[in-house]
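Trainee: From the sequence below, what's the structure:
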Amino acid sequence: MTGVSRPALGCVGMPRLLAGLDAAPRLDLAGHLTVHGTLSRYPAEELVRLAESVELKGRGGAGFPFARKLRAVTRSARARDGRTAVVVNGSEGEPSCLKDTALLLHVPHLVLDGALLAADALGAEEVVIGVTRDDVEGSLRAAVAERAAADRRVRVARLPERFVTGEGTALINGIEGGPALPSGQKVRTSERGLGGLPTLLSNTETYAQLAVAARLGAAEYRVAGLDDEPGTVLLTVGGATVVEVPTGTSLAYVLDLCGSEPGQGVLVGGYHGRWLAPPAARSAALSRNSLASYDAVLGAGAVLPLPHDTCPAGEVARVTRWMADESAGQCGPCARGLPSLADAVDALVGGGGRPALEAVQARMRSVLGRGACSHPDGTSAFVASALAVFPDEFRDHALGSGCGRRVLGALPLPADENPERLVVDWTLCKGHGLCVDLLPDIVRLDADGYPAQGVMPVPGRLRPKALRAVRRCPALALRIQE
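Mentor: Next comes the predicted model:
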């Protein structure tokens, strides 16, 4: 999102999508070709076979098989005049997700490779990438300019920054100059998308994975990850760190790598995702089958551990309110149902008694299966999952005793961008530098090894790390000031 700092990057094993970033912060075209090499074209049927052989599925949330999308666009084009388009969804309107942002900021040419590979196979006239952030737009435009002499089909479209922008029809509407809102119609973009053409629409990571698979070939691609789910996946951990890991990696191991732990529970899949209780989070692996056994999906790859020192009920209430505010507001479940659900959750957290608990259940039932898009269902599922994983917390709040903890903003929201501040006490600071290791997005050191600033804003998504820095400072020279 605009104004949000760049995510920290990490990997488990050898990186593929993030390859080369140990030597340069961003790969321009020359650097990209040095790391990845050139890319051969694939006829449509060969590209379909490649996607099938590596079992490539969409990485934007739904997990739809990419080969089926390719075939659907090809069939629609044959039934008409053969014209097609390719669209890359780089909107990433959820504050807990930064993986596509990381790709577009650091390795934009890998994404362009995948999109152009598909465009060549389909004979597409145009490739459009929809984005919402200033810095992402700048990075992409620079990458497109580097390729302009060889290919002028690519353009970048700037869209409004909101949760529902990434819904397929909303994205197409926004690219075409209309409101970036869901149409409410069950339209397959493979049949009628950009400009009314059969359109291949997928998210940023999916196209990047396609480019990697095309270079490696199916056999080499399948070396990483699981037999039934090969390759790597990008995760956004804690709303701040993007990590590339082979599928099947332990969730607990990834959390530990990012300096975190399951805490009170872990939200997997973002704000349309599901909560895992600590025992489940410790045993779950990052694969579809493992997460399905806990009624969870990886979705867009967001992993949000909830620290012990924040209030789960309060965190859920503030996200539910934000989700209600982010709705398209075009159908009853969004315009009335989600605000009513947010009111009911607020009343529950505020000590509304058993009637408040019953009201939350009733509001969830009232929106299920009735929305023009998936937003009401996803929001309801988020609340239902929280009630299942934190039943005692919600019951105690409803009955008036509460948990006694503050709401720290551990679940990131855009409103958290004006934040508390990390303050350095210069009379105590000894220049140990531990703070910059824990908070590289906030703390910068001067030439003498001391923090370059005495007061630094702390976005809510980084508050747990800032608290950790305060606790671990050997000189006790840090504090958080509201």
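Trainee: C-alpha from now on. contacts and neighbour counts both.
Mentor: Will do.
Trainee: Strands of the stretch 251-400 of the chain, start to end?
Mentor: Taking DSSP state E, counting those that start in this stretch as the criterion, the stretch 251-400 of the chain contains strands spanning 265-268, 274-276, 302-306.
Trainee: Would you format the ones you listed as JSON lines with distance to residue 100 and mean neighbour count included?
Mentor: Shown next, in JSON lines, are the strands of the stretch 251-400 of the chain (distance: least, Cα to Cα, whole Å; neighbours: other Cα atoms under 10 Å):
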{"stretch": "strand 265-268", "distance to residue 100": "17", "mean neighbour count": "26"}
{"stretch": "strand 274-276", "distance to residue 100": "21", "mean neighbour count": "28"}
{"stretch": "strand 302-306", "distance to residue 100": "11", "mean neighbour count": "27"}
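Trainee: The residue positioned nearest the centre of the chain and residue 77, how far apart?
Mentor: A centroid search over the chain (Cα atoms, centre = their mean) returns residue 97, at 2.4 Å, as the residue closest to the centre. Computed as Cα to Cα, to the nearest Å, the residue 97 to residue 77 distance reads 33 Å.
Trainee: One more, please, to line up against the first structure:
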Amino acid sequence: MTYEPLPVLGSVGPPRLLAGLDTAARLDRVSHLTVHGALPRHRPDELVDLAQNIDLRGRGGAGFPFARKLQAVLRSAGARDGRTAVVVNGSEGEPSCLKDTALLLHAPHLVLDGALLAADALRAEEVVIGVTRADVERSVRAAAAERAPAGDRVRVTRLPERFVTGEGTAMVGGLNGGPTLPSGQKVRTSERGLNGVPTLFSNTETFAQLAVAARLGALEYRTAGLPDEPGTVLLTVSGSTVVETPAGIPLPYALQLCGTDIGQGVLVGGYHGRWLGPATARQAALSRRHLAAYDAVLGAGAVLPLPEDTCPAGEVARVARWMADETAGQCGPCVRGLPALAQALEDAVAGDRSAYDSVERRMRAVRRRGACSHPDGTASFVASALAAFPGEFEDHARGRGCGRRVLGALPLPSDEDQSPERLVVDWTLCQGHGLCVDVLPDVVRLDADGYPAQASMPVPGRLRPKALRAVRRCPALALRITE
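Mentor: Have a look, this model is predicted:
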């Protein structure tokens, strides 16, 4: 069974996207309107102006200006028969990201607001939301049903859970009934997307931000964040905590609020992102401009600190293998190049010096040759890791490994099954305080009497720091971590 973690929610300052979720697990239609109020309508030019005035950019990774997408769809539709569509990318094929999942599970109406607002401005007949999780599909379908008859325009489609599913041409292909794979063609969805019509394609958080801005107006929206990057952002920290923060907060502060620290370094932007060493991470702020100084981007908002007690080389090799397995299978760099790169890394970590010497050659073989960005992104992830942890890889390749285990601090879908550690309850001491579930809701579930439902629970590597906190916080000293 696929492990589908539930995000822990938090905020720095008053939340906007996550407003109301401190008292409710999910906002239905009535509670959503109570928290956010009615949604004003916007003409096409008004919506473009709003997106420009708040510098709204796609929150799925590329950061493309949303206003330009709107204008491109309007131009394409005007040159044809006027038909358009809106597609919400609700796919998070990367295990380090949960922010869009958090919105669709807990605040789905905010996403539908933004999508329908854009659809009305574009006169789109249909809004399609592509998702990959069964629980997300149920949540969005329920939200659409609550909005009938307007919700009748919303179609929810579940697609395969793969890293490449969220790529624009892959998702549109899947929604059109074809394979959910990158097409390899440079075709803009704004020109030919869903059912061949000009399509506004953006991710879940982008539409939610649009709905917030439509209610607040540009001036009020800009009171949070930075002058050149207004508003809030959603971050997924350590693959488990989704926190809403104003743009530009210091990276160490964000980690501290989520109960973790910089450790050996921080991967920013997910598995197509960049590693920041400890010294750099201590100076970094979470904004486009600040991260650009370190050749990094926030991307889809994944922030992954590497704990001190795990092996960096092993963690990177493990992710590289998973990325190779997620190949679209359509071009040589994916089919042959990425598996060869992953094998070279694994052999180097196992003590093969010649394999280590071949890693750079393997990376050159896939760069700028793929049908999509997956080979480039994977090679960049590996190159960034080699630059951030050069001594670690050198030592492993020379047979002088660090001696640390690979704890799975970089989350992968199989973490729960592969975890070597378990959180164990001593029933002779447990008094049912329930603090453990507050710290570790992804692991601990309580029974009807308020006690842990299981005596032994697997701890994914990325949640080990929180498991240690749960052990320390237990007033009855009833918890321990064991293998």
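Trainee: so which helix or strand takes in residue 219 of structure 2?
Mentor: Under DSSP states H and E, the secondary-structure element containing residue 219 of structure 2 is helix 218-221.
Trainee: Quick check: next helix or strand after that helix?
Mentor: Scanning forward in sequence from helix 218-221 of structure 2, with DSSP H and E defining helices and strands, the next element found is strand 225-226.
Trainee: Now do the helix or strand following that next one: distance to the chain's middle.
Mentor: The first helix or strand that comes after strand 225-226 of structure 2 along the chain, using DSSP H and E, is strand 229-230. The gap between the average C-alpha position of strand 229-230 of structure 2 and the chain average comes to 20 Å, counting by Cα atoms, centre = their mean, to the nearest Å.
Trainee: swap in stretch 233-252 of structure 2?
Mentor: Averaged over its C-alpha atoms, stretch 233-252 of structure 2 has a centre that lies 11 Å from its chain's centre (Cα atoms, centre = their mean).
Trainee: Start and end of it, how far apart?
Mentor: One end of stretch 233-252 of structure 2 sits 16 Å from the other (Cα to Cα).
Trainee: Now do the buried residues in it.
Mentor: 233-252 (16 or more other Cα atoms under 10 Å).
Trainee: Against residue 196 of structure 1, how distant is the nearest residue to residue 185 of structure 1 once chain neighbours are set aside?
Mentor: With Cα to Cα, 6 or more residues apart in numbering as the criterion, residue 185 of structure 1 has its nearest non-adjacent residue at 7.2 Å, and that residue is residue 372. Counting by Cα to Cα, the separation of residue 372 of structure 1 from residue 196 of structure 1 is 20 Å.
Trainee: Those two: which has the busier surroundings?
Mentor: The residue with the greater number of neighbours, taking residue 372 of structure 1 and residue 196 and applying other Cα atoms under 10 Å, is residue 372; the counts read 19 against 14.
Trainee: wait, doesn't that one sit right on residue 331?
Mentor: Yes - taking contacts as Cα atoms under 8 Å, residue 372 of structure 1 lies within contact range of residue 331: 6.5 Å.
Trainee: what's the distance between residue 163 of structure 1 and residue 271 of structure 1?
Mentor: Applying Cα to Cα, one obtains 10 Å for the distance of residue 163 of structure 1 from residue 271 of structure 1.
Trainee: dump the residue contacts of the residue in structure 2 sticking out farthest from the centre.
Mentor: Ranked by distance from the centre of structure 2 (Cα atoms, centre = their mean), the top residue is residue 428, with 40.2 Å. Listed by Cα atoms under 8 Å, 6 or more residues apart in numbering, the contact set of residue 428 of structure 2 reads residue 478.
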